[in-house]
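Q: sequence below, structure please.
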Amino acid sequence: MSESGTTTTDLSAHTTLRLGGPARRIVRAEGGSEVADAVGAADAAGEPVLLVGGGSNLVVADAGFDGTAVLLAGSGISYARRDDDTVVAAVDAGEDWDDVVAATVAEGLGGLECLSGIPGRTGATPVQNVGAYGVEVSDLLVDVDLYDRRSRTVRTHVPASELGLAYRTSVLKGDDGAVVLRVRFALRADGRSAPIRYAELARTLGVVPETRVDPAAAREAVLGLRRGKGMVLDPDDHDTWSAGSFFTNPILAVADAPQVEGLAAWPAGEGRVKLSAAGLIQNAGFARGHAGPGGRVSLSTRHVLALTHRGGGTTGDLLALAREVRDAVATRFGVALRPEPVLVGCTL
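A: As a prediction, the model looks like this:
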């Protein structure tokens, strides 16, 4: 464990938005035991704690964070065969997520390939129940190891069934009482991907939905689709200076859903429907590249669901744009859009 600075340190260097003010202190922790020690030490000192992985899902206030920011770094992946069909991959929370996906694909293991190109650290994936292209972490998660800040103990092998995994959420989201230290996934050992369920991906691969393919082929196709939408990090591309999709797709009772011609919608359980947040934003009058204050922030030039930093902006600028979009959708359709990133020291 190392300290990155005992004086004020700017958090913008640690977020993909490149926004955010200073933390009182930044500590780098590698591996589960160091993370638990760093969080425990801050708790004992009565300091607030902010966990920072890849910073891809954080919107940090311009005023910063008056406490200790713990930067997560990984120390490895291990594999154990569970049966003839399944291998369990155990991954440190601080491991870069896309590196993990690439490593499992290189091992010929299927399951994670559709989650390629998502920035951030592995420990955040069960918290957010990360998902893309027809696959969610909940489809593969076996269990997690947690540091319980209330009892100051480590809980191992907490089953996925206890985490309340749902669309882009879990019991861990919004509750800082537990810190993910290690994550385990059940992966396919037969050299084939998860079933390709997302229509756009199936078309790209030239297969019918539910086909299983070479995981490496699926990964390359997903990366290509994400690059085309500005969703693979590139320091020279301002469309990737974002926190990914800023708003979640709203889930409503069918009776409450607005009737909008051409709006994408999916079944979401009995009597409920999930609406396309991007479709609502577009139908509320926003085009790709719509500029916020001073042009320092804007909607992505590739799709309207990402709010991007164009340089020289502030978190205040970003939130002003987010409020403009949220309020327009609420006024036009009576639907409340909710942010997907974690807001630190700020609100919409």
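Q: use CA for all of it now, contacts and neighbours both
A: Fine.
Q: could you pull out the helices for the chain?
A: Using DSSP state H, the helices of the chain run over 32-44, 97-106, 124-128, 199-205, 215-228, 277-283, 315-333.
Q: what's the fifth one packed up against?
A: Packing contacts for helix 215-228, counted by 3 or more Cα pairs under 8 Å, 6 or more residues apart in numbering; DSSP states H and E, involve helix 97-106, helix 199-205.
Q: which ones are touching Thr308?
A: By Cα atoms under 8 Å, 6 or more residues apart in numbering, the contact set of Thr308 is 17, 238-243, 297-300, 318.
Q: rewinding a little: Pro159: which of the helices of the chain is closest?
A: Taking Cα to Cα, helix 124-128 is the member of the helices of the chain nearest to Pro159, at 11.4 Å.
Q: centre of the chain to the closest one, how far?
A: Here helix 124-128 is found 7 Å from its chain centre; the criterion is Cα atoms, centre = their mean, to the nearest Å.
Q: next: stretch 296-309.
A: With Cα atoms, centre = their mean as the basis, stretch 296-309 stands 17 Å off its chain's centre.
Q: same thing with stretch 151-169?
A: Here the centre of stretch 151-169 is set off from its chain's centre by 17 Å, with Cα atoms, centre = their mean.
Q: just stretch 147-161 next, same as before
A: That offset, for stretch 147-161, works out to 21 Å (Cα atoms, centre = their mean).
Q: neighbours of Leu280, how many?
A: For Leu280, the count of nearby residues is 28 (other Cα atoms under 10 Å).
Q: from Ser2, how far off is Arg28?
A: Using Cα to Cα, to the nearest Å, we find Arg28 at a distance of 5 Å from Ser2.
Q: another one to check against the first:
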Amino acid sequence: MTRVETRTVLAEHTTLRLGGPAREFVVAETTSELVSAVRAAGGEVLLLGGGSNLVVADEGFAGTVIKVATRGWRIDGSEVCVAAGQNWDEFVAGMVDAGFGGLECLSGIPGSVGATPIQNVGAYGCEVADLLTSIECFDRAAGEVRTMTADELGFAYRTSVLKGSDDRIVLNVRFALHEDGLSAPIRYAELARKLGVEPGERVPAALAREAVLELRRGKGMVLDPRDHDTWSAGSFFTNPIVTPEVVDRMPADAPRYPANGGVKLSAAWLIQHAGFPKGYSGPGGRVSLSAKHTLALTNRGSATTADLLALAREIRDGVHARFGVSLVPEPLLINCAL
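A: Down below sits the predicted model:
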């Protein structure tokens, strides 16, 4: 049954543990409840999954927040259809345990399944677009449920046609997986070294999952309520994709990778070499870069969203001043901006 609450503090529902109250907070536990809640909502709507990719203003959100609490999945041969509100890492673990491969490099990523196509979530050489075949969504303009194929979603680096809009609400996501229990080809050099294999090789999916989780834990990228280095939104800035002319101005040792007709730079390298080391502190020490990873901006326990944004602006402006490269935030900024 749909639950409706008022003045719910959104800090209780985000991995940053930041954010003010919602005017109305609705919990939808079935797909039909989710569609009904969206239909009934007036004014602005914010869909909330695991809260891992959100920066919410201290003032909160003046519209309706709909908590997507649908769960579960259905396996059909090599394909699986999974509810939007299902915890992502529980789903990945379930697929590995069931003998399927393909998603293991995305282990340990916080949040819900429904958020992954919006952002085209990726890590360790794999992204959701590699395996997603379609989504079922509620089209608010048409007032109907429809299917969108992967080709229609306009996937690119950390984005899709769904990002930045609440016109289409993800209800279910369908993936095509490997039935042989082996991982996707290992493309990421750090992961290949960890596994002791050559890039391009495949390994048992369970082995790849454990290696990824170990690497993520070492970077504070697996949620742990006792560890403030994990009180974050994950990587705060995307890796910038620039023109060859910009690359020519970069130091020779700056990491670079081919990407979408341009060149991808490492945001973590840019941040560190612009003078912001791991653990760099923001206003009052209430926020800082993670002590384990320069891409994560963290709440040290008593922060405000204003504190976090002040540190983000300092880092963004410092990187631009040093390298002439503009960093773009990866999480969604709700009722606030850099």
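Q: okay, the top strand by length along the first structure sits on what stretch of the second structure?
A: Criterion DSSP state E: the longest strand present in the first structure is strand 178-188. Matched against the second structure by TM-score structural alignment, strand 178-188 of the first structure falls on residues 168-178.
Q: pretty sure Ser160 of the second structure contacts Val121?
A: No - shown here, Ser160 of the second structure and Val121 do not form a contact pair, counting by Cα atoms under 8 Å, at 10.0 Å.
Q: about what we covered before: ok, the contacts of Thr308 of the first structure vs Ala287 of the first structure, which is closest?
A: Leu299 (7.9 Å).
Q: quick one: what's aligned to the closest one in the second structure?
A: Match for Leu299 of the first structure (TM-score structural alignment): Leu289.
Q: what is the burial count for its match?
A: 27.
Q: likewise for Gly5 of the first structure?
A: 13.
Q: before we move on, what about Gly284 of the second structure?
A: Per other Cα under 10 Å, the neighbour tally for Gly284 of the second structure reads 10.
Q: give me the buried positions along stretch 59-79 of the first structure.
A: 59-62, 64-74, 77, 79 (16 or more other Cα atoms under 10 Å).
Q: give the contact list for Gly313 of the first structure.
A: Contacts here follow Cα under 8 Å, 6+ apart; on that basis Gly313 of the first structure touches 19, 296-297.
Q: could the residues you listed be laid out in a markdown table, adding distance to Leu165 of the first structure?
A: Shown next, in a markdown table, are the contacts of Gly313 of the first structure (distance: Cα to Cα, whole Å):
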| residue | distance to Leu165 of the first structure |
| --- | --- |
| Leu19 | 29 |
| Arg296 | 36 |
| Val297 | 32 |
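Q: give me the subset of those residues lying in strands.
A: Val297.
Q: what's the closest of the contacts of Gly313 of the first structure to Arg184 of the first structure?
A: Arg184 of the first structure lies nearest to Leu19 out of the contacts of Gly313 of the first structure, by Cα to Cα, at 31.7 Å.
Q: if I look at the closest one, how far off is Ala320 of the first structure?
A: Plainly put, Leu19 of the first structure is 14 Å away from Ala320 of the first structure if you go by Cα to Cα.
Q: also Ala38 of the first structure?
A: Per Cα to Cα, Ala38 of the first structure is found 34 Å from Ala320 of the first structure.
Q: swap in Ala36 of the first structure?
A: The gap separating Ala36 of the first structure from Ala320 of the first structure is 36 Å, by Cα to Cα.
Q: inside strands: which ones of the contacts of Thr308 of the first structure?
A: Within those, residues falling in strands by DSSP E are 242-243, 297-299.
Q: now distance to Cys346 of the first structure too, for these, in JSON lines please.
A: Converted to JSON lines, those look like this (distance: Cα to Cα, whole Å):
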{"residue": "Ser242", "distance to Cys346 of the first structure": "17"}
{"residue": "Ala243", "distance to Cys346 of the first structure": "15"}
{"residue": "Val297", "distance to Cys346 of the first structure": "17"}
{"residue": "Ser298", "distance to Cys346 of the first structure": "19"}
{"residue": "Leu299", "distance to Cys346 of the first structure": "20"}
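Q: top of those by neighbour count?
A: That'd be Ser242 among these, by other Cα under 10 Å, with 31 neighbours.
Q: aligned to that one, what sits in the second structure?
A: Under TM-score structural alignment, Ser242 of the first structure pairs with Ser232 in the second structure.
Q: same question for Thr104 of the first structure.
A: Counting by TM-score structural alignment, the partner of Thr104 of the first structure is Met95.
Q: burial measure for that match, as a count.
A: Using other Cα under 10 Å, Met95 of the second structure has 23 other residues around it.
Q: try Val247 of the second structure
A: 20.
Q: just the one 3 residues further on next, same as before
A: The number of residues packed around Met250 of the second structure, counting by other Cα under 10 Å, is 18.
Q: now the one 4 residues further on
A: Around Ala254 of the second structure sit 12 other residues, with neighbours defined as other Cα under 10 Å.
Q: Gly312 of the first structure now?
A: 12.
Q: just checking, it touches Pro293?
A: No - counting by Cα under 8 Å, Gly312 of the first structure stays clear of Pro293, with 11.0 Å between them.
Q: so what's in contact with those two at the same time?
A: Joint contacts of Gly312 of the first structure and Pro293 (Cα under 8 Å, 6+ apart) do not exist.
Q: how about Leu10 of the second structure, what's its match in the first structure?
A: Under the alignment (TM-score structural alignment), Leu10 of the second structure maps onto Leu11 of the first structure.
Q: how about Glu79 of the second structure?
A: Superposed on the first structure with TM-score structural alignment, Glu79 of the second structure falls opposite Val88.
Q: next up, the contacts around its match.
A: 79-82, 184-187.
Q: would you mind measuring from the aligned partner of Arg197 of the first structure in the second structure to Gly125 of the second structure?
A: By TM-score structural alignment, Arg197 of the first structure lines up with Arg187 in the second structure. Distance, Arg187 of the second structure to Gly125 of the second structure, using Cα to Cα: 5 Å.
Q: who's more crowded, Ala38 and Ala320 of the first structure?
A: A direct count of neighbours by other Cα under 10 Å for Ala38 of the first structure and Ala320 places Ala38 higher, at 24 against 16.
Q: my read is that that one contacts Leu71, right?
A: No - with contact defined as Cα under 8 Å, Ala38 of the first structure does not reach Leu71; the gap is 9.7 Å.
Q: joint contacts of the two?
A: Common neighbours of Ala38 of the first structure and Leu71, using Cα under 8 Å, 6+ apart, are 27, 29.
Q: name the nearest residue to Leu72 of the first structure, sequence neighbours excluded.
A: Ranked by Cα to Cα, 6 or more residues apart in numbering and with sequence neighbours excluded, the top spatial neighbour of Leu72 of the first structure is Gly94, at 4.6 Å.
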